[in-house]
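**Student:** Coordinates for the following, if possible.
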Amino acid sequence: MTDTPSTEPTTANKLVAEALGTFLLVFGSIGTALFAADFGTGAAGTSLGVGFVGVALAFGLTLMAGIYAWGGISGGHFNPAVTLGLAAAGRFAWKDAPGYIIAQIVGGAVGTTLIVLIGIFGPADWLSQAQAGGFASNGYGDGAFGSPGGFGLGAAIIAEVLFTAIFVLVILGVTNARRGNGNVAGLSIGLTLTVIHLASIPIDNTSVNPARSIATAIYGGIDPLAQLWVFIVFPLVGGILAGWLHRALFEPTKLPTIQSEGRVR
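**Tutor:** Down below sits the predicted model:
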């Protein structure tokens, strides 16, 4: 008898998939924000940039692509808040969370590092201007590196908890083995992230993903790094709260069943 090779992804496979998916998300979306959001105007005076709408779509589309490409290997988290939210909901082992989170942070950092490398060979002042503007980092307050709309710390905290919780609740709903629809899960999740960005970019440049926030802050300078804690702590809080809420509302403990001979199973 010959052994049949296992088709189950190894731990290494899963970690590489998480790193690749987070890389795609950060490279594609932050690249859009830095290269294309405010590209300038054409000869007729019309804007050539993609603006907030284009950036929001970039986040949703890259996440969607990553889920369909590598979600079957790792589950397609690409976000520490999603990983902890799934663990809180009982869908993912807590012991595996640290490895996933490290892989996500590494993948995101590689994404922004490659953007920097492209910028080095761009116009003479492109990279310095991108870093002077915070490198698409998240922020709050009305300073040069703060909220695009001038929203304060309280608004950023509420937004990150609330929007991350909504995001994770949608993920848990559409991926439910009994009630979800796996064929459209990536589409639903990607569109949800797009809507979240459309609503919250003016508040704090939208995190809902600590790996994304870390990836941009490391090149954004002292001020984005000083505010980074908000965009690590509160998306994680929102993700965990969503996991607990989903588990309490939609994943009730299985009750024992009575068999015909009267025994409880």
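
**Student:** When you work out contacts or count neighbours from here on, use the C-alpha atoms and nothing else.
**Tutor:** Will do.

**Student:** can you give me the end-to-end distance of stretch 32-46?
**Tutor:** 19 Å (Cα to Cα, to the nearest Å).

**Student:** Check which residues of that stretch are buried.
**Tutor:** Across stretch 32-46, burial judged by 16 or more other Cα atoms under 10 Å covers 32-37.

**Student:** Between those residues, which sits nearest residue 65?
**Tutor:** residue 32 (15.4 Å; Cα to Cα).

**Student:** How about the secondary structure of the closest one?
**Tutor:** What DSSP: H, G, I helix; E, B strand; the rest coil gives for residue 32 is helix.

**Student:** Not counting sequence-adjacent ones, nearest residue to it?
**Tutor:** In space, and not counting its chain neighbours, residue 32 is closest to residue 55: 6.0 Å by Cα to Cα, 6 or more residues apart in numbering.

**Student:** thinking residue 152 is in contact with residue 141, fair?
**Tutor:** Yes: counting by Cα atoms under 8 Å, residue 141 is a contact partner of residue 152 at 4.4 Å.

**Student:** Comparing these two, which residue is more hemmed in?
**Tutor:** Between residue 152 and residue 141, residue 141 has the larger neighbour count (other Cα atoms under 10 Å), namely 19 against 16.

**Student:** Could you also give me the structure for this next sequence, so I can compare it with the first?
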Amino acid sequence: MSRKFLAEMIGTFWLVFGGCGSAVLAAVFPYAQGDANPLGLGFLGVSLAFGLTLLTMAYTIGHISGCHINPAVSFGLWASGRFPGSSLLPYITAQVLGGLIAGGLLLGIANGRAGFELSGSNPLATNGFGAHSPGGYGLLAALIIEVVLTFIFLLIILGTTHKDAIKDLAGVPIGLSLVLIHLISIPITNTSVNPARSTGVAFWAGGEAIGQLWLFWLAPIVGALLAGWVQRNLLDGPKD
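**Tutor:** Alright, predicted model coming up:
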């Protein structure tokens, strides 16, 4: 378990550092005179960054811990019968710790630029709804999109890692699905589908990011549990 704990912590660190880091440090990089850089990454670049972090970690730590790097994934695998409940707490602890380390390091790096401050609707790439939704979407829209996208995300993970699937290639569709998820939902919630990702930056941003964090635990876990149930009871073939 110590190897798995370390792998999950490193993997979640890389997801938050790479994905949120692309948003904080490179999405709209300012010129010295304060003008926005037209070559900034934007939504597409940030979406690709999140997908690439997951894809690279899938092949780096997948053989050690399964590369959950997301509490919702751990819950979904548990609900599908593929992950023991006794491992949930250590996995989730490792994931949240990795996210917190990444968020703190990102804040320290961002503070190295003159004029940086935790301001705007999504400081430090935090997630939110209402005034903290990039596109101004409300709580209900945020709840629905996070449940639905996490549900689909888990079905993709469970399907591509099924015993009858071509598991050697599973990291590719899983990583690409996270890109698509971000392309859909960055305007709505700044995309969570991962409570550790949300916590890792909300903790350091404080304020409303903490006040709204409950949704980004509740919705992804509900979506993941639903996907695990559907996979186990409706999609899996008959038991031998």
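
**Student:** that older thread, same list, the buried residues of stretch 32-46 of the first structure, but as TSV with distance to residue 244 of the first structure please.
**Tutor:** As requested, those are exported to TSV (distance: Cα to Cα, whole Å):
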residue	distance to residue 244 of the first structure
32	34
33	33
34	36
35	39
36	38
37	37
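
**Student:** and which of those is nearest residue 70 of the first structure?
**Tutor:** residue 32 (21.8 Å).

**Student:** what's the counterpart of the closest one in the second structure?
**Tutor:** In the second structure, the residue matched to residue 32 of the first structure (TM-score structural alignment) is residue 22.

**Student:** How about the contacts made by its match?
**Tutor:** 41, 45-46, 49 (Cα atoms under 8 Å, 6 or more residues apart in numbering).

**Student:** Tell me the one of those residues nearest residue 142 of the second structure?
**Tutor:** Nearest to residue 142 of the second structure among the contacts of residue 22 of the second structure, counting by Cα to Cα, is residue 46 at 19.1 Å.

**Student:** The aligned partner of that closest one in the first structure: neighbour count?
**Tutor:** Per TM-score structural alignment, the equivalent position to residue 46 of the second structure in the first structure is residue 55. Residue 55 of the first structure has 25 neighbouring residues, counting by other Cα under 10 Å.

**Student:** compared with the second structure, how much does whatever helix or strand residue 55 of the first structure lives in deviate?
**Tutor:** Using DSSP states H and E, residue 55 of the first structure falls within helix 51-74. Mean deviation of helix 51-74 of the first structure relative to the second structure after superposition (mean Cα distance after the TM-score superposition for the first structure): 0.4 Å.

**Student:** picking that back up, name all residues that make contact with the residue nearest to residue 32 of the first structure.
**Tutor:** 29-30, 32-33, 37.

**Student:** quick one, helices of the second structure?
**Tutor:** 2-21, 42-65, 71-79, 88-110, 139-160, 171-189, 195-205, 208-211, 215-230 (DSSP state H).

**Student:** just to revisit the earlier point, how close does the match of residue 32 of the first structure sit to residue 8 of the second structure?
**Tutor:** 21 Å.

**Student:** Chain neighbours aside, what residue packs nearest to the equivalent of residue 205 of the first structure over in the second structure?
**Tutor:** If you follow residue 205 of the first structure across to the second structure using TM-score structural alignment, you land on residue 190. Using Cα to Cα, 6+ apart and skipping the chain neighbours, the partner closest in space to residue 190 of the second structure is residue 127 (5.2 Å).

**Student:** Could you report the distance from the aligned residue in the first structure for that neighbour to residue 85 of the first structure?
**Tutor:** Mapped onto the first structure by TM-score structural alignment, residue 127 of the second structure lines up with residue 138. Distance, residue 138 of the first structure to residue 85 of the first structure, by Cα to Cα: 21 Å.

**Student:** For those two, work out which one has more neighbours and name it.
**Tutor:** Neighbour count, other Cα under 10 Å: between residue 138 of the first structure and residue 85, residue 85 has more, with 33 against 29.

**Student:** which residue in the second structure lines up with the more buried one?
**Tutor:** By TM-score structural alignment, residue 85 of the first structure lines up with residue 76.

**Student:** need the contact list for the residue nearest to residue 190 of the second structure.
**Tutor:** Neighbouring residues of residue 127 of the second structure by Cα under 8 Å, 6+ apart: 133, 189-192, 198, 202, 209, 213, 216.

**Student:** quick revisit: gap between the match of residue 46 of the second structure and residue 222 of the first structure?
**Tutor:** In terms of Cα to Cα, residue 55 of the first structure sits 24 Å off from residue 222 of the first structure.

**Student:** Could you do residue 20 of the first structure as well?
**Tutor:** With Cα to Cα as the criterion, residue 20 of the first structure and residue 222 of the first structure are 28 Å apart.

**Student:** ok, those two, which is more surrounded?
**Tutor:** A direct count of neighbours by other Cα under 10 Å for residue 20 of the first structure and residue 222 places residue 20 higher, at 24 against 13.

**Student:** and the closest residue to residue 183 of the second structure other than its chain neighbours, how many neighbours does it have?
**Tutor:** By the measure of Cα to Cα, 6+ apart, the closest residue to residue 183 of the second structure outside its immediate chain neighbours is residue 47, 6.0 Å from it. Here the count is done by other Cα under 10 Å, and residue 47 of the second structure has 26 residues near it.

**Student:** Same check on residue 134 of the first structure?
**Tutor:** 24.

**Student:** can you tell me which residues contact it?
**Tutor:** Neighbour list for residue 134 of the first structure: 145, 216-217, 219-221, 224 [criterion: Cα under 8 Å, 6+ apart].

**Student:** Tell me how far the residue most central in space within the second structure lies from residue 109 of the second structure.
**Tutor:** Most central in the second structure under Cα atoms, centre = their mean is residue 194, positioned 3.8 Å from the mean C-alpha point. From residue 194 of the second structure across to residue 109 of the second structure, the span is 23 Å (Cα to Cα).
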